[in-house]
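Engineer: Predicted model, plus sequence, below.
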Amino acid sequence: MTALAVTGHMDLTDESVPVVRAALDELLDRYRDPDRDQEPGSGKSFVGLSCIAKGADSLFAEAVLAAGGRLVVVVPSRDYRHSTVEPDGAPLFDRLAEAADEVVVLPYERADRQAYEAANALLLERADRLVAVWNGEPPSGRGGGTADVVLAAREAGIPVDVVWPDGAARAASR
């Protein structure tokens, strides 16, 4: 079973969401079990690992479930949902966590840089491939961002599938 971890931008524009989701669906279709639709309960052909943050992580998790994959959610800290998930994103976060085959909550009290770096390390440790919803820009220098995860995966010899279709864009900084 292939394990696909995700990293990606949280600040996708509303117009980007459908094109990114379509690109993720197309990518995950390569890992779909062709017999899954004929034999209910025949098993899952791949696993998707995600922190289910808003944006790319949640889109990927939804696409994994739609493609019949097994979803593993990595929660960076005990307070992550309460301190980090925005109220309008809480229903999606809760739905994805409930649909997951496994939820791993890391032993950090607070969602901080250390917790995020540990979550990214766990994603890469368990991944055969990394799916990066990434515009290709270099690291920001703050650490723990999408570009940093891509670089760490490449350094570890983990293949990276970059997903950034025409029409994808990040929202302007506030």
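Structural biologist: Thanks, I have the structure now.
Engineer: From now on I want contacts and neighbour counts done on CA atoms only, so please keep to that.
Structural biologist: OK.
Engineer: contacting residues around G48?
Structural biologist: By C-alpha atoms under 8 Å, 6 or more residues apart in numbering, the contact set of G48 is 3-6, 60-61, 64, 69-72.
Engineer: got the contact list for whichever strand or helix holds V131?
Structural biologist: In the assignment (DSSP states H and E), V131 maps to strand 129-133. Residues from elsewhere that reach strand 129-133 (C-alpha under 8 Å, 6+ apart): 2-9, 20, 56, 124, 146, 150, 153, 158-164.
Engineer: alright, now check it against this:
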Amino acid sequence: MTAIAVTGHLNLTEPTVPLVRAELRRLLAGHGPGPLTGLSCLAPGADTLFAEEVLAAGGRLVAVLPSTRYRQSFAAGPRADLDRLLAAAAEVLVLPRPAPDDAAYQAANAELLRRADLVVAVWDGRPGNGRGGTADMVAAAGRAGVPVQVVWPAGAARAA
């Protein structure tokens, strides 16, 4: 079984979404034969796209939620996506942290890394905004010896 975790930007531009989705689809199609498990925190943006593509590929989705109040931190649209993906997940792990803060995101990243054979990073390669973000997860994966595959197609951009 191949277990692939995702990390990535929340703020992808609208034209970037189909570019990233297509790259994720190609990447996941190349990780067969055999069962596929996708590990995601189901955040808006890259995490959601990855989870949708894992399910579309017939994979098993494992949701790792950073805190008990994670869902409340989402706006209405992303909350509906979160609920839909949680309902489709084969496993949901909610970390026992009260608030979705940097420490909770770092703990979620550690759980993803503990379970992953590979990390897919939907990442523009720029430094991060703090602990628990995409750049931090890529660095943590390197320290843990978990390979990272960066997905950032030509023409991709982050929203301001």
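Structural biologist: Here it is on my side, so go on. As the structure is a computational prediction, the values presented were derived from the model and not from experiment.
Engineer: picking that back up, what is the corresponding segment of the second structure for the strand holding V131 of the first structure?
Structural biologist: Strand 129-133 of the first structure corresponds to residues 118-122 in the second structure, going by TM-score structural alignment.
Engineer: Against the first structure, what's the mean shift for that stretch, could you check?
Structural biologist: Following the fit onto the first structure, the mean deviation recorded for stretch 118-122 of the second structure is 0.3 Å by mean C-alpha distance after the TM-score superposition for the first structure.
Engineer: Could you tell me how far that stretch lies from the centre of the chain?
Structural biologist: 8 Å (C-alpha atoms, centre = their mean, to the nearest Å).
Engineer: Same question for stretch 35-54 of the second structure.
Structural biologist: That offset, for stretch 35-54 of the second structure, works out to 5 Å (C-alpha atoms, centre = their mean).
Engineer: do the same with stretch 63-73 of the first structure
Structural biologist: Taking mean C-alpha positions (C-alpha atoms, centre = their mean), stretch 63-73 of the first structure and its chain are 10 Å apart.
Engineer: Equivalent analysis for stretch 116-136 of the second structure, please.
Structural biologist: 10 Å.
Engineer: Could I get the buried residue list for that stretch?
Structural biologist: Residues 116-124, 132-136 are the ones in stretch 116-136 of the second structure that count as buried (16 or more other C-alpha atoms under 10 Å).
Engineer: and that stretch, how far apart are its ends?
Structural biologist: End-to-end distance for stretch 116-136 of the second structure: 16 Å, by C-alpha to C-alpha, to the nearest Å.
Engineer: Trace A141 of the second structure over to the first structure, please.
Structural biologist: By TM-score structural alignment, A141 of the second structure lines up with A153.
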